[in-house]
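[1] Build me a model:
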Amino acid sequence: MQALQAIQNEILELVARGEPLRALAERLCRLVEAHDPSVVCSVLSVDDERRLRPVAAPSLSPRFSASVDGVPIGPKAGSCGTAAFLGREVVIEDIATDPLWEGFAHLALEAGVVACWSRPIRGSDEKVLGTFALYYRERRGPSPADRAIIERCTHLCSIAMEHDLLIARNRRLALADQLTGLPNRTAFEEDLAAMTGRGPCRTGLLLVDVDGLKIVNDTLGHASGDALVATVAAALSELEGGTRVYRIGGDEFALLRPDGASPQALRALSSAIFRRLRALPQNATALGAPSVTIGGAIDSEMCKLRRKADLALYHAKASRRGSYLLFKEGMRTAIGSRLDAIREVGAALAEERMTTYFQPIVSLADGRIFAMEALARMRREDGSVVTAGAFQPALDDAAIACAITDATLARVAATIRAWDDAGVVAPKIGVNVTAFDLARGGLDRRLARACDKAGIAHHRISVEITENAVLRAGDRAVRTTLAALKRRGVRIALDDFGTGFASLTHLLDLPVDVIKIDRAFVSRMRTDARARTIVEALLSISRGLSLNLIAEGIETEAQAQDLRRMGCPFGQGFLFGRAEAPEIAMELYRRLGRRDADAAQRTSAEATARRMSAA
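    From the prediction side, this is the model:
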């Protein structure tokens, strides 16, 4: 008994130290066999499919253990398989002749054992977890001493197996995403680390970003956002071809192709993802059928693989949201430039070096300034002021783009207030907004906050959107945002009209008040009959829909004369004035209340000369 107590103490100490089940079971078998050299021990587990799995049998041949692996438990499955199936001990005194060992007897005899006593190992809920068996080298049944051994050992195995199951369960939870059931970021990183030592096999990786999740969470609640993620996860889980799918972030999934991936295979996989999502019903989520953006990479070095896929996804989200891009070396330079621009604009915002200039919009009939457009400018640390083209890459960052919009709204509202206080009743001023402003929701509240702080009516600021911004933000989000703005009396201008891919559809679907013909048509209409025809058609459409129309990019008097003859009511361009700082723009508006276009041009030149001489 003292020997058995010593065995028990050692095994319990190993359990407490977290020793793996196989090592612990093997140690138990060896201790028992050292205590009684006439017996040979084995420990088997029963898996979820009710099959036997070897855990430890250090004195039996590997061939014997391998023959047991995967055998279904049943009424005639040897001593252990039958004991596990019946839930009670099974004693076989002659393996060679017992029908329970039919088909297995030769394996035991080759291993030098002729009799076996097996007892089920039960958990605290009485479920059979496995078996503990004593094999004998002579035909006999268990002795009283054997009964003491097997009683103690099955209890110890029960403790060890339940502990192992608890560890395995906790590990599964630690490696699984609770919402989708997919392996999580930890599992993904562990699998990448395990692949590092596999040799030079090229592995493919796709990073899949769910478009619009933040909008859904912010506007419809996290339950709707969770439903969107779960829908995408279900679609990805159904992909074939040995792809491993992980959820590695709130809106991001990773798909690994471990075996010899090629660009063609990754493109085919991304196409399958897009097809599967497009096939979902339009009411599949709060945003309709889900949309994703995918970045891909191939490499044999796992650390490089992840960085490349990140860069590809980053580039895809910035330039081609809703599409797939495979990593190319040139992306490093493009993204490096973008990050530099983001840092520069971020610093300018923090240091209040972002400013706003104003360009006049005039009546072509008499040159009167009808309205103005606010244009963002950045004052660099050296004092120079640059246009948005100099920091355009930063505008592909949602946080930066929205911060610039908020700063512009605040400055425009303050400018209108200042002009009013100076006795110059400011005209309506248009503010350009981005796809991110349209998609995130709440633009009407942001505009209202800026106006309320300055003490001006909300309708004195108009909003200008481009067709490309509409396409990027998504029709549903745009309609919701514009409807909220219209309820506040805000006028909507569709800018750069004709450069998108669904111009006429947008006139039907969106509550716009103004069309701004893109400068590309204006610049070519005197030399290209097709461009002229398009301008004439747009004028006819605007009249039919009772919309105001503004021609952009007017640089010559000849262009202005042509547009007047066509009946175009309003124009904008360098002919009438460049964008100016607020104080110059105010003076321009003060002096050009009812002047003709030539006067507007002269006054703009005078203002420019004053600014240059002051500099």
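[2] only C-alpha atoms for contact and neighbour calcs from this point on.
    OK.
[3] For the stretch 451-600 of the chain, just list every one of the helices.
    For the stretch 451-600 of the chain, helices defined by DSSP state H, counting those that start in this stretch occupy the ranges 467-473, 475-487, 503-509, 519-524, 529-544, 557-566, 582-591, 597-614.
[4] Format the ones you listed as JSON lines; extra columns: mean neighbour count.
    Conversion of the helices of the stretch 451-600 of the chain to JSON lines gives the following (neighbours: other Cα atoms under 10 Å):
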{"stretch": "helix 467-473", "mean neighbour count": "19"}
{"stretch": "helix 475-487", "mean neighbour count": "18"}
{"stretch": "helix 503-509", "mean neighbour count": "13"}
{"stretch": "helix 519-524", "mean neighbour count": "19"}
{"stretch": "helix 529-544", "mean neighbour count": "16"}
{"stretch": "helix 557-566", "mean neighbour count": "16"}
{"stretch": "helix 582-591", "mean neighbour count": "19"}
{"stretch": "helix 597-614", "mean neighbour count": "16"}
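[5] Make JSON lines from those and add distance to E126 to it.
    Output for the helices of the stretch 451-600 of the chain, formatted as JSON lines (distance: least, Cα to Cα, whole Å):
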{"stretch": "helix 467-473", "distance to E126": "57"}
{"stretch": "helix 475-487", "distance to E126": "56"}
{"stretch": "helix 503-509", "distance to E126": "66"}
{"stretch": "helix 519-524", "distance to E126": "80"}
{"stretch": "helix 529-544", "distance to E126": "80"}
{"stretch": "helix 557-566", "distance to E126": "90"}
{"stretch": "helix 582-591", "distance to E126": "82"}
{"stretch": "helix 597-614", "distance to E126": "90"}
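[6] what's the closest of those helices to S363?
    Minimum separation from S363 across those (Cα to Cα) falls at helix 597-614, 8.4 Å.
[7] Please compute how far that closest one lies from its chain's middle.
    Relative to its parent chain, helix 597-614 has a centroid offset of 50 Å by Cα atoms, centre = their mean, to the nearest Å.
[8] can you list the residues that contact it?
    Here helix 597-614 makes contact (Cα atoms under 8 Å, 6 or more residues apart in numbering) with L364, D366, G367, R368, L575, F576, G577, R578, I584, L588, R591, L592.
[9] relative to helix 582-591, how tilted is it?
    Counting by axes from the mean of the first three to the mean of the last three Cα atoms, to 10 degrees, helix 597-614 lies at 150 degrees to helix 582-591.
[10] would you turn the contacts of helix 597-614 into JSON lines with distance to R53?
    Formatted as JSON lines, those follow (distance: Cα to Cα, whole Å):
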{"residue": "L364", "distance to R53": "88"}
{"residue": "D366", "distance to R53": "92"}
{"residue": "G367", "distance to R53": "90"}
{"residue": "R368", "distance to R53": "89"}
{"residue": "L575", "distance to R53": "85"}
{"residue": "F576", "distance to R53": "85"}
{"residue": "G577", "distance to R53": "84"}
{"residue": "R578", "distance to R53": "81"}
{"residue": "I584", "distance to R53": "85"}
{"residue": "L588", "distance to R53": "88"}
{"residue": "R591", "distance to R53": "93"}
{"residue": "L592", "distance to R53": "91"}
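[11] The structure of the following sequence is requested for comparison with the preceding one:
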Amino acid sequence: MDQEVLEKLLRAQQSITEMVSSGASLPECLEEICSSIEQALASKAGKSSILLLKGNNLHHGAAPSLPKAYCDAVNGVEIGESVGSCGTAAFTKRQVIVADIATDPLWADFKGLALPHNLVACWSTPIVSSTGEVLGTFAIYYPEIRFPEPEDLKLIDHFTGLSRIAIEREYSMQREQVLNAQLKTSNEKLKAFISVIPDLGLILDEEGNYIDIYGGNGELLVVNSSELIGKNIREVIDCDTAVQLTSAIRRALEYSELEFLEYTLEVKGGRRVFEGRICPINHYLPEQPEKKHVLWIARDITEKKQAEENIERLAYYDPLTGLPNRRMFNDYLDCTVDKIARYDLIGALLFMDLDNFKRINDSLGHTVGDQLLVKIADNLKPFIGPQTNLSRLGGDEFVVLLESKSKNIDNVHREASKLAESLLDVFSQTLTLQDAHYAVRASIGICLIHEKAVSASEILKRADSAMYKAKKAGGNRYAFFDPELQRMADLQLRIERDIEAAISKNEFEAYFQPQLDMGGALVGAEALVRWIHPEEGVISPDKFIPIAEQTGAIHRIQEIVLRESCELIVALKETGASHDRCTMAINISACQFDVDLEERIKLVVDEFSLPTSKFKLEITESMLMENVEMIVEKMQSLKSKGFRFSVDDFGTGYSSLAYLHSFPIDELKIDRSFIKQIESKGTAIIDAIVSLSQSFGLRVVAEGVETREQLEILAEKNVSSVQGYYHAKPMPAHEFITWVTKAKRCEN
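    You can find the predicted model right below:
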């Protein structure tokens, strides 16, 4: 391409670009493009044409040098595979070069239109948009048979690109004009609609800025509308509500769906409840069509909400105390009973009746009685929670429905007992009314809910029956419907109180049972707690340990045992009665893993300056199956501090080999039940446990050895050590020291 042509091309490109950017009409731009390429072509005989594709038909766009008759003849031609150069190029999306119209099959049906006007050759290129759609064709006609030179094709490609820019610009402007007209119409309709409704119409952008406000009562706005425009929601509304509203805007825009919400605002007309409906609006601002907006219709529903709440309160709440009434309680009880039956849960109903309250009403009048009931209800309201429901059935009757998380009936029994005690504590408080003091007590009947066939009305009747039992027993107490459960509750309560008293009176004492290797040498001891009751003597751990675990007293009892164990180790060391390899086994309860077990034990052991390796922490096999990840984590942490672990009562639980391998244990203790059967039923189980222990590199301790025959059999089974009555019973520390000293003299 020579310098002269190049300069013409650059001038033409600049001129066309300026026309497009300045908004010149599409016909003007296309005419200029055609004129410019005709001047730039090497042969001045070339005539250009631009056709625009609309649907499947090509329509005249520009052709300044072609005969008008020919342009009119081809205007509106339908594109196809053999529709001349232009129709074929538009259909195939490929450039079509026809050097001889008279002989080319593409022109078979159209050469009669071209040849009379001396149009002999036609090169046509499809004009393709930036999105791949055909916009039209760009063609060059010649009066002689002619093939294009490479320079010709470059020029055609260049001016085809300019044509695409001009056409796309025109179409974009047309779309904007249509959208702006539609938006204007929509806005006018919106204004007319909102002007006749009492609701507020708010236009906000995606950031929560107020753009426009339509209709409604100005009293429903936070500030005057003129002050609101341009401000952000966060500037005029409290933080929590602003977050709620902006989240609704975001959801409406994200999902392009109608959003509903209810919210409360402090507006010029006072505190009002609104129902908001939010929907996205596209192209709301003509000058910013890409910016997102929402229409927010705010309807004042304050009076409606108040009416609904009043109706519900009258239907379901006691007007005197504000508590749920009998109707609401019955609905709740029905649902709870159904839930308990469906999911095999356990609950409890506590029925409260004020003792001798009729006397107050009769002597002082119902006004005073009602005022006292309000005070009592206020004192009971703190018991309302996620697991408890408090209601007033009427008169001086109140009920509490307990939904326990436990599926163990004994645990729920204890929960109900503790709740009843707390309620009685509330009634033990003196009530003051107009400088007068009143002592109002109550009787409580409790019915556990666990039988699937029992109806809600029957449960209420049983609780009422149990309440009358409490009244007959003197009042100001609680009673269970089941007599056996009542006996259990009394025993449970007495043991709980006795445990607390026993701790303060130092009635708990550690006893120690020696552990010996198969040669009879002392290798350690197990610390066992004993309750030395002043009246009942020694109480078995089976009777108080479970209750101590439930009340949390086990932690203080455990510390007593640990301290006395440390004291014994120090005493044995001072007397020279034991060697460094002797260990002390301490029993650990499952509940102790839920608290700061490591800190508690380490603190006591460090206080006596003893190595942690002296202590074996005994856990039961069943504990290995509960919350495995947490147990393993805490065991590994204790193991890293030097403590050892022994699995007590092994063989009675459900451990799998996989679990056993996962736990950082050092020792298995064969349960005494297997030792007891060793002479009558053989040693198969013991052989299996010993073999399993050896495969995992664990020591084996046999507990409950009571006869010489048992000891001799175990000696043949590679058992590491034994403990049991054959050698010695559990004994206090001073007796243990005497026993060890005596045993050592016998060895010597």
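[12] Mind checking the TM-score on these two?
    Superposed pair, TM-score by TM-score structural alignment, normalised by the length of the first structure: 0.51. Supporting alignment: 365 aligned residues with a Cα RMSD of 4.6 Å.
[13] sorry, back to before: filter the contacts of helix 597-614 of the first structure down to the buried ones.
    Buried members of the contacts of helix 597-614 of the first structure, counted by 16 or more other Cα atoms under 10 Å: L364, D366, G367, R368, L575, F576, G577, R578, I584, L588, L592.
[14] Which of those sits closest to L508 of the first structure?
    Nearest to L508 of the first structure among those: L364, at 26.9 Å, using Cα to Cα.
[15] Quick one: name whatever helix or strand follows the lengthiest helix in the second structure.
    Counting residues, the longest helix in the second structure under DSSP state H turns out to be helix 150-194. Per DSSP states H and E, the first helix or strand lying C-terminal to helix 150-194 of the second structure is strand 200-205.
[16] which other helices and strands contact whichever helix or strand comes after that next one?
    As assigned by DSSP H and E, the chain's next helix or strand after strand 200-205 of the second structure is strand 210-214. On a contact count with 3 or more Cα pairs under 8 Å, 6 or more residues apart in numbering; DSSP states H and E, strand 210-214 of the second structure meets strand 200-205.
[17] In the strand it packs on, which residues are buried?
    Buried residues in strand 200-205 of the second structure, defined by neighbour count with 16+ other Cα under 10 Å: L200, G201, L202, I203, L204, D205.
[18] Next, the contact list for the closest residue in space to the first one that isn't next to it in sequence, please.
    Same thing as L200 of the second structure. Nearest residue to L200 of the second structure, sequence neighbours excluded (Cα to Cα, 6 or more residues apart in numbering): G216, at 4.4 Å. Contacts for G216 of the second structure (Cα under 8 Å, 6+ apart) come out as I194, S195, I197, P198, D199, L200, G201.
[19] repeat for H459 of the first structure
    Per Cα under 8 Å, 6+ apart, neighbours of H459 of the first structure: R488, G489, V490, R491.
[20] which of those still touch in the second structure?
    Contacts conserved in the second structure for the contacts of H459 of the first structure, counting by both residues aligned by TM-score structural alignment, their matches' Cα atoms under 8 Å: G489, V490, R491.
[21] N217 of the second structure and S225 of the second structure: what is the separation?
    10 Å (Cα to Cα, to the nearest Å).
[22] of the kept ones among the contacts of H459 of the first structure, closest to R27 of the first structure?
    Relative to R27 of the first structure, the closest of those is V490; by Cα to Cα it sits at 79.0 Å.
[23] how about the closest one, what's its match in the second structure?
    Structural alignment (TM-score structural alignment) places V490 of the first structure against F643 in the second structure.
[24] quick one: contacts for that match?
    T612, S613, K614, F615, K616, L617.
[25] Is it possible to get a markdown table of the residues you listed that adds distance to R164 of the second structure?
    Below are these laid out as a markdown table (distance: Cα to Cα, whole Å):
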| residue | distance to R164 of the second structure |
| --- | --- |
| T612 | 86 |
| S613 | 87 |
| K614 | 90 |
| F615 | 89 |
| K616 | 87 |
| L617 | 85 |
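[26] Now that we have the residues you listed, which of them are buried?
    Neighbour-count burial (16+ other Cα under 10 Å) is assigned, among the contacts of F643 of the second structure, to T612, S613, K614, F615, K616, L617.
[27] Now, those residues that are in strands?
    Counting by DSSP state E, the part of these found in strands is F615, K616, L617.
[28] Quick check, the first one in contact with C582.
    Spelled out, that is F615 of the second structure. No - in this structure F615 of the second structure lies outside contact range of C582 using Cα atoms under 8 Å: 9.1 Å.
[29] Tally up the residues packed near A318 of the first structure, please.
    Neighbour count for A318 of the first structure, taken as other Cα atoms under 10 Å: 17.
[30] any idea what sits nearest it, other than its immediate chain neighbours?
    Using Cα to Cα, 6+ apart and skipping residues adjacent in sequence, the residue nearest A318 of the first structure is D396, 5.3 Å away.
[31] three-state assignment of the residue mapped onto that neighbour from the second structure?
    Taking TM-score structural alignment for the superposition, D396 of the first structure sits opposite E549 in the second structure. Assigned state for E549 of the second structure: helix (three-state reduction, DSSP: H, G, I helix; E, B strand; the rest coil).
[32] For the equivalent of V478 of the first structure over in the second structure, give me its contacts.
    Aligned counterpart of V478 of the first structure in the second structure: I631 (TM-score structural alignment). Applying Cα under 8 Å, 6+ apart to I631 of the second structure gives the contacts F593, L624.
[33] Spell out which helix or strand contains I167 of the first structure, please.
    Using DSSP H and E, I167 of the first structure sits within helix 144-175.
[34] elements contacting the helix or strand just after that helix?
    The helix or strand immediately downstream of helix 144-175 of the first structure is helix 185-195, counting by DSSP H and E. If contacts are counted by 3+ Cα pairs under 8 Å, 6+ apart, helix 185-195 of the first structure sits against helix 144-175, strand 244-247, helix 302-319.
[35] Remind me what the longest one packs against, helices and strands.
    This points to helix 144-175 of the first structure. Using 3+ Cα pairs under 8 Å, 6+ apart, helix 144-175 of the first structure sits against helix 2-16, helix 21-35, strand 115-122, strand 128-136, helix 185-195.
[36] could you redo the ones you listed as CSV and give each row distance to L213 of the first structure?
    Output for those, formatted as CSV (distance: least, Cα to Cα, whole Å):
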stretch, distance to L213 of the first structure
helix 2-16, 45
helix 21-35, 43
strand 115-122, 47
strand 128-136, 44
helix 185-195, 19
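[37] All set now, cheers.
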